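Q: Got a predicted model here, sequence first, then my questions.
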Amino acid sequence: MMKFLRENVYAAGLLVLLRIYVGWQWLDAGIHKLKDGFDAAGFLKGAIANPVADRATGELIYPTFMKFIEHAALPNVKIINIVIPLGETLVGLGLIVGGLTATAAFFGLLMNFMFLFAGTVSTNPWLILLGGIVMIAGANAGRFGLDYYLLPFLRKHVRFQRKGRGGEATPVNPIPPQAAH
């Protein structure tokens, strides 16, 4: 199944429909927040007031996430109010046009999980399932999109530093010994 998702041209065709659907969900949510205004303070305070907890014991299921909301997200709610709508919009655009598709799907999944950890079910499980399929498909999900042109360009023009066998870092653009003098 993995090989089919990651390499098959017919799977790539089906993934176009899937990523456009998921992308539209993200784009629609982000555009509404950008257009109508967005304030996450109420949502964050609600997540703190009503955390996801075990019904029998009352123990928090995600205590570290609650600490994150309380000590990082809520005090920086002005930044969150920009990052969430912009992130949703960019994830939607990336999925719709097929540009950096796997990356867009990853960040969409990250937001879905954060919303779930905060106690909001809504469409998040459905988007996690569909977005996960897109992310697992990797570059094949963007084969019929901007990734067809973008990924080869990035592979050719962006070099990543890798470790050599001895553990030492190898230079990205090594200078030949004769040119160093």
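A: It's in. Numbering: from 1, shown residues only.
Q: only C-alpha atoms for contact and neighbour calcs from this point on.
A: Fine.
Q: In terms of secondary structure, what does the longest helix seen in the chain contact?
A: Identified as the longest helix of the chain according to DSSP state H is helix 9-36. Judged by 3 or more Cα pairs under 8 Å, 6 or more residues apart in numbering; DSSP states H and E, the packing partners of helix 9-36 are helix 2-7, helix 77-97, helix 124-137.
Q: Do me a favour and get the end-to-end distance for stretch 117-132?
A: End-to-end distance for stretch 117-132: 17 Å, by Cα to Cα, to the nearest Å.
Q: swap that for stretch 129-148, please
A: 24 Å.
Q: Identify the residues contacting the helix or strand just after the longest helix of the chain?
A: Scanning forward in sequence from helix 9-36 by DSSP states H and E, the next helix or strand is helix 41-49. For helix 41-49, contacts defined as Cα atoms under 8 Å, 6 or more residues apart in numbering pick out 66, 69-70, 73-74, 77, 118-119.
Q: and the comparison structure, right after this:
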Amino acid sequence: MSANVLDPEHAVKTERGTVLQDPPLAQFLFSDTRLSAVWLVIRVLLGWGWVTAALGKLSDPAWMQTGEALKGFWSKAVEIPATGKPAITFDWYRNFIQGMLDSGSYVWFAKVVAFGELLIGVALILGLFVGVAAFLGAFMNWNYIMAGSASTNGLFGLGAILLILAWKTAGYYGLDRWILPRIGMTWQQYGPRRVRSTVRMDQVPKVNP
């Protein structure tokens, strides 16, 4: 009899030495295809939000040509008012944005933002690499929040985190249903070392009563 098991050397174990598994509720929420319809609704809503935000930028010369729209957003974000709190809380992030302003990076970065939002939205709607798209979306939400723009970014970020956790089933009603099983065959070849154990019946020691 032979079996392939993951090497448990680096796994978290219980006091009895068994590998700690996800609780049943987490497995049901994030790994069960019966909830895929719920994730479909969430990802389409988030995806449509990203697409609509991108379409407004793609048709605006201030985003696609001069970058003045992003320059204005960054300039307002780095301001330190005489009274009250600045939009950016952390100095290191303010310095980063100021450096982007001083170098004129808003001209090309505005295009990255617009096309990035579009690609994230389309990927979420189609169910294509949902986990990756949700991660990139959450990263953009985080940057907006860090720059002082809360708006709906917190809600979008929460939805993205849930989709990241449910990456295996969130795209089940989408392209991931066919793509993930195929690419999964590839990454498992380079994943954690597997141990093959072979037990022959004539090697099992006999126990005398």
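A: Perfect, I can see it now. In this text the structure is predicted, and so the values were computed from the model without any measurement.
Q: Overlay the chains and give the TM-score.
A: The TM-score (TM-score structural alignment, normalised by the length of structure 1) is 0.79; 161 aligned residues with a Cα RMSD of 2.6 Å.
Q: who touches the residue most central in space within structure 1 in this structure?
A: When Cα atoms, centre = their mean is applied to structure 1, the residue found nearest the centroid is residue 107 (0.8 Å). When contacts are counted by Cα under 8 Å, 6+ apart, residue 107 of structure 1 touches 87, 91.
Q: any idea what it aligns with in structure 2?
A: Residue pairing (TM-score structural alignment): residue 107 of structure 1 is matched to residue 136 of structure 2.
Q: Wait, a strand at its match?
A: No. Counting by DSSP: H, G, I helix; E, B strand; the rest coil, residue 136 of structure 2 is not part of a strand but helix.
Q: residues in contact with residue 130 of structure 1?
A: Going by Cα under 8 Å, 6+ apart, residue 130 of structure 1 touches 18, 22.
Q: how close does the match of residue 107 of structure 1 get to residue 43 of structure 2?
A: Taking Cα to Cα, one finds residue 136 of structure 2 at 13 Å from residue 43 of structure 2.
Q: Check residue 59 of structure 2 too.
A: Distance check for residue 59 of structure 2 against residue 43 of structure 2: by Cα to Cα, it reads 24 Å.
Q: who's more crowded, the two?
A: The residue with more neighbours, out of residue 59 of structure 2 and residue 43, is residue 43; 27 against 11, by other Cα atoms under 10 Å.
Q: Now residue 127 of structure 1: closest residue in space that isn't a chain neighbour?
A: Nearest residue to residue 127 of structure 1 in three dimensions, chain neighbours excluded: residue 22, at 6.7 Å (Cα to Cα, 6 or more residues apart in numbering).
Q: That neighbour: neighbouring residues, count only.
A: Using other Cα under 10 Å, residue 22 of structure 1 has 22 other residues around it.
Q: With the one 3 residues further on instead?
A: When neighbours are defined as other Cα under 10 Å, residue 25 of structure 1 has 17 of them.
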